[in-house]
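sequence and predicted model, in that order:
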Amino acid sequence: MQRPVHVGLTGGIGSGKSTLGQMLQSCGAALMDADAIARSVTAPGGAAIGDIRTAFGPEAIDSTGAMDRARMRTLAFSSPQARAQLEAIVHPWVTRLSEQQARDAAAAGHRAIVFDIPLLVESGRWARKLDAVVVVDCSTETQIHRVMARNGLQRAAVQAILDTQASRQARRAAADAIVVNDGISLEALRGHATQLARLFGL
């Protein structure tokens, strides 16, 4: 059986990366969503909960037994050391489970597997596992407006998130293909997804 194409999909917060990933999935790709896996391992009973409690104390866990996302988000964006500590707990689980899902997708006959990885460039460890990297790009101002509207965050809070992510230049430099998602319709974005799907043999 031929090995499926492994595609990394990334972009800054508010770029539309997840939307493009879902469109590629609708074209027949298997989609590995790193954020969804991270949420699952930090949910009640999740694989990372015990280590998070040990590292950050019981206050890091909410009344449902899940990681207290608001508390940990604030801590992570105010302390690079805490962010690195949290990533060191969660990211190995994300890698392990996404690779298991990819093996399952390959066994099911998928010809392309898309790894939706917000911090693909920042991690420095995905490049050797991928056949191509697709970057969804838009202006910083567009990112800020989208996230403010979607998440109800203040501009300063969105900027703090952006400051922890790779620059647009760094992401574009890592790309094999760039989709500019600025001022275009969903239909136009879907057109980009269709073109990419053809390139990936779908």
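Yep, it's here.

use CA for all of it now, contacts and neighbours both
Noted.

and the next element down the chain from the longest helix along the chain?
Across the chain, the helix with the greatest residue count (assigned by DSSP state H) is helix 80-107. Under the assignment DSSP states H and E, the closest C-terminal helix or strand after helix 80-107 is strand 112-116.

residues in contact with Leu153?
Val147 (Cα atoms under 8 Å, 6 or more residues apart in numbering).

which SS state does it fall under?
Here Leu153 is coil, with the state taken from DSSP: H, G, I helix; E, B strand; the rest coil.

sorry, back to before: buried sites along the longest helix of the chain?
82-83, 86-87, 89-91, 93-95, 97-98, 101-102, 105-106 (16 or more other Cα atoms under 10 Å).

ditto for stretch 120-131
Buried residues in stretch 120-131, defined by neighbour count with 16+ other Cα under 10 Å: 120-121, 126.

next up, a second structure to put side by side with the first:
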Amino acid sequence: MRVGLTGGIASGKSTVSSILRELGAVVIDADQIAREVVAKGTPGLAAVVEAFGAEMLTPDGELDRPRMGALVFGDEAARRRLEGIVHPLVFERYAELEAAAPADGIVVHDIPLLVESGRAAEFDAVIVVDAPVETQVERMVRDRGWTEDEAHARIAAQATREQRRVVATYLIENTGTLEDLRRAVVEVFEDLTA
């Protein structure tokens, strides 16, 4: 079974992903793959440098993620240009990992921008992790050291809560404790495996 997992920034999607992995799902993480495909020495990083310039590199030749993030989350055209480079490489890697998963397993595709990429219909089920905007902002300021303006800019660059909720087969509200979240994830996983 192919399951899409998504949620807004700082919604708790990564925690849900970890719990699903603990429960036995094969988790394919888009963010991890997105980092892999632009790692030092890859054709992906070379394409990013060609498109955006060598100033997007750290002194040791890695992608300067904070600098790139500051650029693309404030400039729609730049973000689309970056996605045009990274997304095809990510999809290729996804296909490889999915082909290697057990045929009878639950394969969870952890995709932050699932709704934005228009891919929800590709999955047998979609899990959406949701939290109110105020909660997301509070978490980004507290946990990532961002300003409220930076947090709101990241949220504005993503699909709205309503757009994500509309594609949800399963909606997990992450406004309680970690134990509450774990209980909700276990319920969803048990339903998926039933």
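Perfect, I can see it now. The structure displayed is predicted, hence computed values, not measured ones.

TM between them?
For these two chains in superposition, a TM-score of 0.96 is obtained (TM-score structural alignment, normalised by the length of structure 2); 194 aligned residues with a Cα RMSD of 1.3 Å.

give me the helices and strands touching the longest helix of structure 1, please.
Contact partners of helix 80-107 of structure 1 among helices and strands, from 3 or more Cα pairs under 8 Å, 6 or more residues apart in numbering; DSSP states H and E: strand 30-33, helix 34-41, helix 49-56, helix 69-78, strand 112-116.

switch the cut-off to 6 Å
Using 3 or more Cα pairs under 6 Å, 6 or more residues apart in numbering; DSSP states H and E as the contact criterion, no helix or strand is in contact with helix 80-107 of structure 1.

for the aligned partner of Gln143 of structure 1 in structure 2, give me its contacts.
In structure 2, the residue paired with Gln143 of structure 1 according to TM-score structural alignment is Gln136. Under the criterion of Cα atoms under 6 Å, 6 or more residues apart in numbering, the contact list for Gln136 of structure 2 reads Ala10.

tell me the buried residues in the strand or helix carrying Gln136 of structure 2?
If you go by DSSP H and E, Gln136 of structure 2 is part of helix 133-144. Within helix 133-144 of structure 2, the residues that qualify as buried by neighbour count (16+ other Cα under 10 Å) are 133, 136-141.

what residue of structure 1 takes the place of Thr147 of structure 2?
Taking TM-score structural alignment as the alignment basis, one finds that Thr147 of structure 2 is matched in structure 1 by Gln154.

ok so, going back, off-centre distance for the longest helix of structure 1?
From the chain centre to the centre of helix 80-107 of structure 1 is a distance of 11 Å (Cα atoms, centre = their mean, to the nearest Å).

relative to helix 34-41, how tilted is it?
Using axes from the mean of the first three to the mean of the last three Cα atoms, to 10 degrees, the inter-axis angle of helix 80-107 of structure 1 relative to helix 34-41 is 100 degrees.

tell me the angle helix 80-107 of structure 1 makes with helix 49-56.
Calculated by the same axes, to 10 degrees, helix 80-107 of structure 1 forms an angle of 170 degrees with helix 49-56.

give me the angle between helix 80-107 of structure 1 and strand 112-116.
Inter-element angle recorded for helix 80-107 of structure 1 and strand 112-116: 170 degrees (by the same axes, to 10 degrees).

per the alignment, name the residue of structure 1 opposite Glu190 of structure 2.
Alignment note: Glu190 of structure 2 maps to Arg198 in structure 1; criterion TM-score structural alignment.

element containing that match?
Counting by DSSP H and E, Arg198 of structure 1 is found in helix 186-199.

give me the nearest residue to the residue nearest the centre of structure 2, chain neighbours excluded.
Taking Cα atoms, centre = their mean, the centroid of structure 2 lies closest to Pro112, which sits 2.4 Å from it. Taking Cα to Cα, 6 or more residues apart in numbering as the measure, Pro112 of structure 2 lies nearest to Thr6, with 5.0 Å between them; neighbours along the chain are not counted.

contact partners for that neighbour?
111-112, 128.

what's the burial count for Ala194 of structure 2?
Other residues near Ala194 of structure 2 number 6, with proximity taken as other Cα atoms under 10 Å.

and it, what does it touch?
Here Ala194 of structure 2 is in contact with no residues (criterion: Cα under 6 Å, 6+ apart).

got it, and Ala30 of structure 1?
Residues near Ala30 of structure 1 by Cα under 6 Å, 6+ apart: Ile113.

what residue of structure 2 takes the place of it?
Counting by TM-score structural alignment, which is the criterion used here, Ala30 of structure 1 corresponds to Val26 in structure 2.

what do you get for Ser40 of structure 1?
The equivalent of Ser40 of structure 1 in structure 2 is Glu36 (alignment by TM-score structural alignment).

with Val94 of structure 1 instead?
Residue mapping for Val94 of structure 1 onto structure 2 gives Val90, with TM-score structural alignment as the criterion.

same check, this time on Thr54 of structure 1
The alignment partner of Thr54 of structure 1 in structure 2, by TM-score structural alignment, is Glu50.

from Arg93 of structure 2, how far out is its match?
The span separating Glu50 of structure 2 from Arg93 of structure 2 equals 22 Å under the rule Cα to Cα, to the nearest Å.

cool, and Thr160 of structure 2?
As it turns out, when the distance is counted by Cα to Cα, Thr160 of structure 2 lies 27 Å from Arg93 of structure 2.

then Val141 of structure 2?
Distance, Val141 of structure 2 to Arg93 of structure 2, by Cα to Cα: 32 Å.
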